[in-house]
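K.L.:
return atomic coordinates for the entry below.
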Amino acid sequence: MSEANVILQRARERAGQLGLPYSGALTPAEAHLLMQQPVGATVVDVRTAAEWQFVGIVPGAELIEWKRYPGMAPNPEFLAQLKQKVDPQRVVLFLCRSGARSHDAAALAASHGYAEAYNILEGFEGDRDAAQHRNTVNGWKAAGLPWVQG
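P.N.:
Purely as a prediction, here's the structure:
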C-alpha cells in the first residue's frame, strides 16, 4: 500500500470515529505529505483574504473564502468558486485557522459530489495556548510546515 493510501485510510478511520459527513480528517503533517504524493491532492484554504494577507498561506493552495471579512458573512459564491477551481474527482484538503470553517466547507463539498473531501485538523494557526496565542500549540505553522507571508 502506498504512503498516500496509508494516510487516506487513517483519515477515513478518523471520519468513522468522529462521525464526519465527509471522507476524513488529516493532521497538518499528513496533509503536507499527501500534497507531495501523486494522488493530486489540492489544498483549499477557506480563511478570509485578510488572514491570507496578514497571517500567511500554504504555497500552492487554492484560496476561496468561506466567510468574508470584515463582517464574516458567508460567501454565497463559495460552491461555484470551488467547482471552478477544483475538479470534484480530486482529493481536496480543506484548511482554515483552527479546523472549524474547513469542517463546514468539507461537509458542503461532500454533499455536492466531492467524493474525496478532507478536513485538515488544527488548521493553519492551531489552538490557543495558555496566553491565548495561536501558532504555538499545534496547527500547520507550529508543525514547521511550509508557508509564506501573504
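K.L.:
please make it C-alpha for all contacts and neighbour counts, starting now.
P.N.:
Will do.
K.L.:
top helix in this protein by residue count?
P.N.:
When the chain is parsed with DSSP state H, its longest helix is helix 3-18.
K.L.:
which helices and strands sit right next to that one?
P.N.:
On a contact count with 3 or more C-alpha pairs under 8 Å, 6 or more residues apart in numbering; DSSP states H and E, helix 3-18 meets strand 24-26, helix 28-35.
K.L.:
save the ones you listed as a markdown table, and put in distance to G60 too.
P.N.:
Formatted as a markdown table, the helices and strands packed on helix 3-18 follow (distance: least, C-alpha to C-alpha, whole Å):
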| stretch | distance to G60 |
| --- | --- |
| strand 24-26 | 18 |
| helix 28-35 | 10 |
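K.L.:
and this one, so I can compare the two:
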Amino acid sequence: MTEAHPKFSRRLVLGVGAAMAASLPLAGFAAENAVITDQDAYTRQQAGQMVIVDVRTPQEWQQTGVAVGAEPIDMSDPEFLQKLVQLRQDNPGIEFGFICRSGNRSGQVQSYLAQNNVAGVYSVDGGMSGNGQASGWISDGLPVEPWTGQ
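P.N.:
Next up, the predicted model:
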C-alpha cells in the first residue's frame, strides 16, 4: 500500500514554518531527520514537553485507536498545515512528535518541516504498528485510546 502525502504550497509552508518556529525556543538548526523512540515520545508527552500528532487517516484511527493524548490530524486533509499552525499556537514552546502507521509518513512531515527551518519536530520511530526496525507504539504496550471521530 502506498502512503499518500499532501501537496503543500511553498507560501503555505513558509507561513506554517514561520508560525511554528516563532513559538519554539531557538535551539539551533532544525534536524532534518530527527527520530524519537515511541517510549521517549510518550515520556515527553506525559511531562508536557511534547504534543504527539497522529498523521494517519480516520480509517486507521478507527482500526487501531490513537496514542493516548495524541492529536489526530490527517496529513491528506487540505487544511493539514493550517491545523498544525493552530496546534502550535495552542502549545507554544512545546516539541511536536509526528506518528503514523510505520514512521514513513511521519518522517515525511518531520523532514519537510525541518527543511523549512522548523525546529523541535520529530518522527516517532516505528509509528503505531512497527516497521521491521522498531516494533511500534502498540507492540511496545504504550497506551492507546479509541478514536471518537472528533
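K.L.:
what TM-score do the two superposed chains give?
P.N.:
Superposed pair, TM-score by TM-score structural alignment, normalised by the length of structure 1: 0.68. Supporting alignment: 116 aligned residues with a C-alpha RMSD of 2.4 Å.
K.L.:
would you mind finding the most buried of the helices and strands packed on helix 3-18 of structure 1?
P.N.:
Neighbour counts (mean count of other C-alpha atoms under 10 Å) averaged over each of these peak at strand 24-26, with a mean of 27.
K.L.:
can you map out the helices along structure 2?
P.N.:
10-22, 38-46, 58-64, 80-90, 104-115.
K.L.:
what's the most buried one of those helices?
P.N.:
Note that of these, helix 104-115 is the most buried (mean count of other C-alpha under 10 Å), with a mean of 22.
K.L.:
now tell me what touches that one from outside.
P.N.:
For helix 104-115 of structure 2, contacts defined as C-alpha atoms under 8 Å, 6 or more residues apart in numbering pick out 3-5, 13, 17, 30-35, 55-56, 98-100, 119, 121-124, 127.
K.L.:
filter those down to the buried ones, PyMOL style.
P.N.:
To isolate the buried members of the contacts of helix 104-115 of structure 2 in PyMOL, using 16 or more other C-alpha atoms under 10 Å:
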select buried, resi 5+13+17+30+31+32+33+34+35+55+56+98+99+100+119+121+122+123+124+127
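K.L.:
how close does the residue at minimal distance from the centre of structure 2 get to R11 of structure 2?
P.N.:
By C-alpha atoms, centre = their mean, structure 2 has its centre lying nearest to F98, at 1.6 Å. Using C-alpha to C-alpha, to the nearest Å, F98 of structure 2 is found at 22 Å from R11 of structure 2.
K.L.:
quick check: closest non-adjacent residue to G136 of structure 2.
P.N.:
G130 (3.9 Å; C-alpha to C-alpha, 6 or more residues apart in numbering).
K.L.:
trace the one you found over to structure 1, please.
P.N.:
Using TM-score structural alignment, the equivalent of G130 of structure 2 in structure 1 is G126.
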